[in-house]
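*Asks:* Would you be able to build a 3D model of this:
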Amino acid sequence: MTSTINPTTGELATRVAIVRAKAATPGFEEPIAPADVDIEAWNHVGDPLAEALVEFMRDHKLMSGDFYATARRLQAEGEPTAEAFFADVEHIPAWVDFDAMRPGADMGRRNPIGMMMGMHGALPATYTDPATARVMASTGRLEKGGVDFHRRFWETASGFAGALDVDGMRPGGPRWEQWVRIRLLHTMIRLGILRSGRWDLSESTPISQLATAAATHLFGPYRVEIIRSFGGIATREEEDSFALMWRWISRIEGANTELLGTTPDEQFAVSRRIHQFLYRPDADSVALTHSLLDGLNTMRAFPLPRRGHQAVLRRIGTAEMARTMGDVDFADGLGVNPAPLAEFLLSLAALGLRGFNQITRVPLVRRAASKHGQGLLDYVVTRGLERRTAQYRPTPVRHDPDSAKGTTSEKKSA
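*Replies:* Predicted coordinates:
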């Protein structure tokens, strides 16, 4: 039994038990209408399969070294928790079509500026869920932009850039492995928070299934809207392809197929329900957003003044852009004040980019931009990581007794 069984009672506890059983079933697939998904119950479920594996590793003092390599070794040795975990993460749902992901990946590679600017919107959009903001606070990332802000930012960007390598995103591929490592990272953080005893489980579990699935739209279709806002050209086919890519990534990350839909329209319908359920920005949400803006202001990859970063978020943090949060401009909810001059100058820059990007309609230029775009994104990320490999290792969680004692690799890897 893992520590993620929550103390809800009565009818909700019954519903939570039902969806938790689905999450604990490797490769679970069962059709369900978006309107019938039990959004509230899924917010009380984490990742039972990954939690069982990590708890086994922790109990057997296997938390040092390479987590992924250790998990693979346990799988080869026949350890049931490792076998179940990899059976789930290697399962390819019926709706996954890797060839259908290629147009979206091609679009992303052609638009490196829009892809990078997407970080300004997609990351803060996740902070509108107060539970996500509390998770960040638990790892100390609200302080001075986070003690490891740059490393964490570029490790996140590494996963985003790698997702455009479709063949590398197949089970066993190097880009796929990046996301499996991130899933294990999230699990370690979740368990560390739960060990701290300072999470109100009557409201949710940290890094819940719902929070994981919420990223599907924000890093998929919403990012396509950001690319368009900065002059990029993206067709509806490419948008749907990009959405498919992010449904697959969310599945690798442990989100149950019930929360992802089987088509772009189903995914949008479920995401809209998720976002409107989770949208409750609080003081931590605001603090985390301003910490992100302050951190971006220190990064050479984004040569903008603080008000410039603020203007970017004001431009893309709108109801019209996000489309799933109702009629609210989430930039307002996150306490991002207007910056009129910076916003005006940014609109002129976006207009210029829109004109410049028309050249990508020429087939030869289009192919060249796609060919070299992946290399450019990987180069920027590598420079951001100071040429070190992304480690995806957890930051120590406040009040976690294991972190305090220094008995886990979380402490060693800080």
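*Asks:* CA atoms for contacts and neighbours, from now on please.
*Replies:* Will do.
*Asks:* Give me the nearest residue to Met63, chain neighbours excluded.
*Replies:* Counting by CA to CA, 6 or more residues apart in numbering, Met63 lies nearest to Ser409, which is 5.6 Å off, once chain neighbours are set aside.
*Asks:* Please report the distance of the one you found from Thr395.
*Replies:* Noted for Ser409: a distance of 10 Å to Thr395, by CA to CA, to the nearest Å.
*Asks:* Who has more neighbours out of these two?
*Replies:* Thr395 (25 against 22; other CA atoms under 10 Å).
*Asks:* my guess is that one contacts Thr139, does it?
*Replies:* Yes - applying CA atoms under 8 Å as the test, Thr395 and Thr139 come out as touching, 5.8 Å apart.
*Asks:* Taking the centroid of this structure, which residue is nearest it?
*Replies:* Ala215 (5.1 Å; CA atoms, centre = their mean).
*Asks:* one more to put side by side:
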Amino acid sequence: MDLITAHQAAAITGARNWDAVAARHPERTASMAAGLMRGDRLADAVVAEYFDRHGTPDAMPWRDVVAALENRDSPTPLPPALTAFLDAVGTPPSWYDPALARAGAMAWWRFGSLQSSTLYQSLIYGYQARGFTRPLSATGRLTEGTWDRVQSTARWVALATAPECMEIGHPGWVQTLRIRLVHAMVRHHLVRQWWDTEQWGVPINQTYSQLTITAGFLALPLRIGHDFGLRYSAAEREAITHMWRWIGSVMGVDDDLLPRSFADAQDIDRVARAFQMEPDPDARTLVSALLDDGYRTEVPLPPLPPVVANAINGAVHTVTRPVLRTLFASVSTRWVDEDVASAMGLRATPLHNVVALARPLVRSREVLRALGVLGSDTRVAQRELRLVTSQLGIDLADPDAGRYGRVA
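*Replies:* Next up is the predicted model:
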């Protein structure tokens, strides 16, 4: 069911001014409205097939379904829907250029530590949308496991954006498909149990996925980076866009919803930001949980026994958390509309100007990079990648780097 009225779209999304935005951007909003009623046909078929066969002699255990993502040449015959899924994901679209995606990854990781820190803003961006918060509320994951959710999502972003990791069969590609099937499983359970599709749209729908990839993980981090003083060339922006377009395609976002250029991504983001959102009441709870338990303050203490180091870091985190909570909450208001920020419990303070204080440091670092003092751009990106992945416990040399269980 793709047909949907403007009134339904406004109710599903919480956008108070849907009609006004639709009048200015009729084609874009029409595709967004239709996407609210669409899931992921291929992944949903895999999950439906799994439950249809469950308990029968030819049933395949779920662990084997997931394992097939890494071992597509298994001699064991695979069910039809899973075979169709693997055939589709193993055949990239005609527009995909692996070299351009790798160039985007190298540009992204040139300042990867800053880009990785924007994950918190990407999550807060998502929390303003009811389509994001309702599935979390339905699964009881509002305040539980926040740290694990942030860490697992950060690991996925690192794997998906690391150079070459998103190529077919590589860890980022495998992990992205794992998440895609998890989303399909969540969709299946919610719709079968109590989810009101007509009132709320399809859970984890195409429009939610489009905006998560294009606005939350692409446009927003680049806008934040620009605010900090980070500059990309036009070619680098196009390469980064291509990288995220490919990630979105593997994640199951319909091709017509993915950005074809950086200008297209900006337009999608601009339309999304034009909506006057009314967040679900659970959004405040999610933001509060993120600010309370979405980070850890850790000091490297390699010479000490783990028990002692953990105790010291626990004490440091307890002391610094109130200050950091206020800082993160204030800085986050720079990139969220004032009304939405207030609804989610965020309040601007003079601390949000810390971004302006950091800007000269970022620009100085970029000058040193341009002069070659920090080494080649490739060396810089590799160094940033090692820094972030080591903090996340990822060893990219390990063939099992993509095995992280629940992510996102």
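*Asks:* Okay, and the residue nearest to the centre of the first structure sits in which element?
*Replies:* Assigned by DSSP states H and E, Ala215 of the first structure falls within helix 209-219.
*Asks:* could you say what helices and strands that helix packs with?
*Replies:* helix 39-42, helix 112-126, helix 236-252, helix 264-278 (3 or more CA pairs under 8 Å, 6 or more residues apart in numbering; DSSP states H and E).
*Asks:* the longest helix in the second structure is where?
*Replies:* helix 306-332 (DSSP state H).
*Asks:* what's the mean distance for the next helix or strand after that helix versus the first structure?
*Replies:* Remark: after helix 306-332 of the second structure, the chain's next helix or strand is helix 338-343, criterion DSSP H and E. Compared with the first structure after the fit, helix 338-343 of the second structure shows a mean deviation of 4.8 Å (mean CA distance after the TM-score superposition for the first structure).
*Asks:* contact partners of the helix or strand following helix 338-343 of the second structure?
*Replies:* Where DSSP H and E defines the elements, the next helix or strand beyond helix 338-343 of the second structure is helix 354-370. Helix 354-370 of the second structure has contacts (CA atoms under 8 Å, 6 or more residues apart in numbering) with Asp227, Phe228, Gly229, Leu230, Val331, Leu374, Gly375, Ser376, Asp377.
*Asks:* Just the buried ones among those, please.
*Replies:* Asp227, Phe228, Gly229, Leu230, Val331, Asp377 (16 or more other CA atoms under 10 Å).
*Asks:* re earlier: right, and the helices and strands packed on helix 209-219 of the first structure - which one's nearest Ser196 of the first structure?
*Replies:* helix 39-42 (22.1 Å; CA to CA).
*Asks:* what about the closest one, distance to the chain center?
*Replies:* Taking the mean of its C-alpha atoms, helix 39-42 of the first structure sits 19 Å from the chain's own mean (CA atoms, centre = their mean, to the nearest Å).
*Asks:* swap in stretch 263-274 of the first structure?
*Replies:* Distance, centroid of stretch 263-274 of the first structure to centroid of chain: 16 Å (CA atoms, centre = their mean).
*Asks:* With stretch 187-195 of the second structure instead?
*Replies:* 23 Å.
*Asks:* ok so, going back, show me what the longest helix of the second structure packs onto, helices and strands only.
*Replies:* Looks like helix 306-332 of the second structure contacts helix 282-293 (3+ CA pairs under 8 Å, 6+ apart).
*Asks:* Look up the average distance of the helix it packs on to its aligned counterpart in the first structure.
*Replies:* Mean deviation for helix 282-293 of the second structure: 1.3 Å (mean CA distance after the TM-score superposition for the first structure).
*Asks:* In the first structure, what range does that helix match?
*Replies:* In the comparison with the first structure, helix 282-293 of the second structure aligns to the range 284-295 (TM-score structural alignment).
*Asks:* one step back: Glu79 of the first structure: which of the helices and strands packed on helix 209-219 of the first structure is closest?
*Replies:* helix 236-252 (20.4 Å).
*Asks:* any idea of the angle the closest one forms with helix 209-219?
*Replies:* Angle, helix 236-252 of the first structure to helix 209-219, by axes from the mean of the first three to the mean of the last three CA atoms, to 10 degrees: 150 degrees.
*Asks:* Just the angle for helix 236-252 of the first structure relative to helix 264-278, thanks.
*Replies:* 60 degrees.
*Asks:* mean offset of helix 236-252 of the first structure relative to the second structure (after superposition)
*Replies:* Relative to the second structure, helix 236-252 of the first structure is 1.5 Å off (mean CA distance after the TM-score superposition for the first structure).
*Asks:* counterpart of that helix in the second structure, which residues?
*Replies:* By TM-score structural alignment, helix 236-252 of the first structure lines up with residues 234-250 in the second structure.
*Asks:* so how far is that stretch from its chain's centroid?
*Replies:* Using CA atoms, centre = their mean, the offset of stretch 234-250 of the second structure from its chain centre is 14 Å.
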